[in-house]
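Engineer: the amino acid sequence is not available; the structure is as follows:
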């Protein structure tokens, strides 16, 4: 049963890069918790880079769809979309959490 999944490479790109983006975002929060805001911001930038790669994976699929080349719906494709949307949300929330840690740090230093 060696059936190839349509857009398998793009789908795996979404899953891998989404997971990496979420991981980098979590690391950013951990750095902020320790007061290391420079590293926290670096990790958010890293997360953004992973999300950009995921976006590039997704763009080809969307272009094909717009050109009438339809991909059958698969559980793996749905999982990939879920992965990337969760990563985007987590990254956005990580930025807010880091800002809160920075604000608390600033207030405690006064």
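Structural biologist: Alright, I've got the coordinates. Every value quoted in this text rests on a predicted model; they were computed, and no experiment measured them.

Engineer: only C-alpha atoms from now on, for both contacts and neighbour counts.
Structural biologist: Will do.

Engineer: now the helices for the protein?
Structural biologist: With DSSP state H as the criterion, the chain has helices at 8-33, 37-66, 75-109.

Engineer: quick one: work out the angle between the longest one and helix 8-33.
Structural biologist: Computed by axes from the mean of the first three to the mean of the last three C-alpha atoms, to 10 degrees, the angle separating helix 75-109 from helix 8-33 equals 20 degrees.

Engineer: what's the burial count for the closest residue to residue 95 other than its chain neighbours?
Structural biologist: Nearest in space to residue 95, with sequence neighbours left out and distances taken as C-alpha to C-alpha, 6 or more residues apart in numbering, is residue 44 at 7.3 Å. Using other C-alpha atoms under 10 Å, residue 44 is surrounded by 24 other residues.

Engineer: alright, now check it against this:
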């Protein structure tokens, strides 16, 4: 179980980092690069979800699980990555709108 928990933490942290990394290119108008980084983050997030699903399925089968601080920490990482993704995607949408509205202007970012 600890291996699964550490895997969730690792994949979730990687996903969060990809999502946050996507802001820099988006801010500078490189939307395709930002989207690429979001997709990489999504891949890591999916892997974290798969690990979380293993724990959920085990509990559903009646396997007794002790809730540990480490398990709570893993859940926190996963939920944080999901929240960061949602916020970053909203910010990228704002950058897209900004650049579309100012494509004929000489704007320094």
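Structural biologist: Yep, it's here. Since the model is a prediction, treat every value here as computed from it, not as a measurement.

Engineer: of the helices of the first structure, flag the one that's most buried.
Structural biologist: helix 8-33 (a mean of 22; mean count of other C-alpha atoms under 10 Å).

Engineer: could you check the angle that one makes with helix 37-66?
Structural biologist: Using the same axes, to 10 degrees: helix 8-33 of the first structure against helix 37-66 is 160 degrees.

Engineer: how far apart are helix 8-33 of the first structure and its match in the second structure?
Structural biologist: Following the fit onto the second structure, the mean deviation recorded for helix 8-33 of the first structure is 0.7 Å by mean C-alpha distance after the TM-score superposition for the first structure.

Engineer: so that helix corresponds to what in the second structure?
Structural biologist: Counting by TM-score structural alignment, helix 8-33 of the first structure falls onto residues 2-27 of the second structure.

Engineer: likewise for stretch 43-58 of the first structure?
Structural biologist: So stretch 43-58 of the first structure sits over residues 37-52 in the second structure, by TM-score structural alignment.

Engineer: many thanks, I have nothing further to ask.
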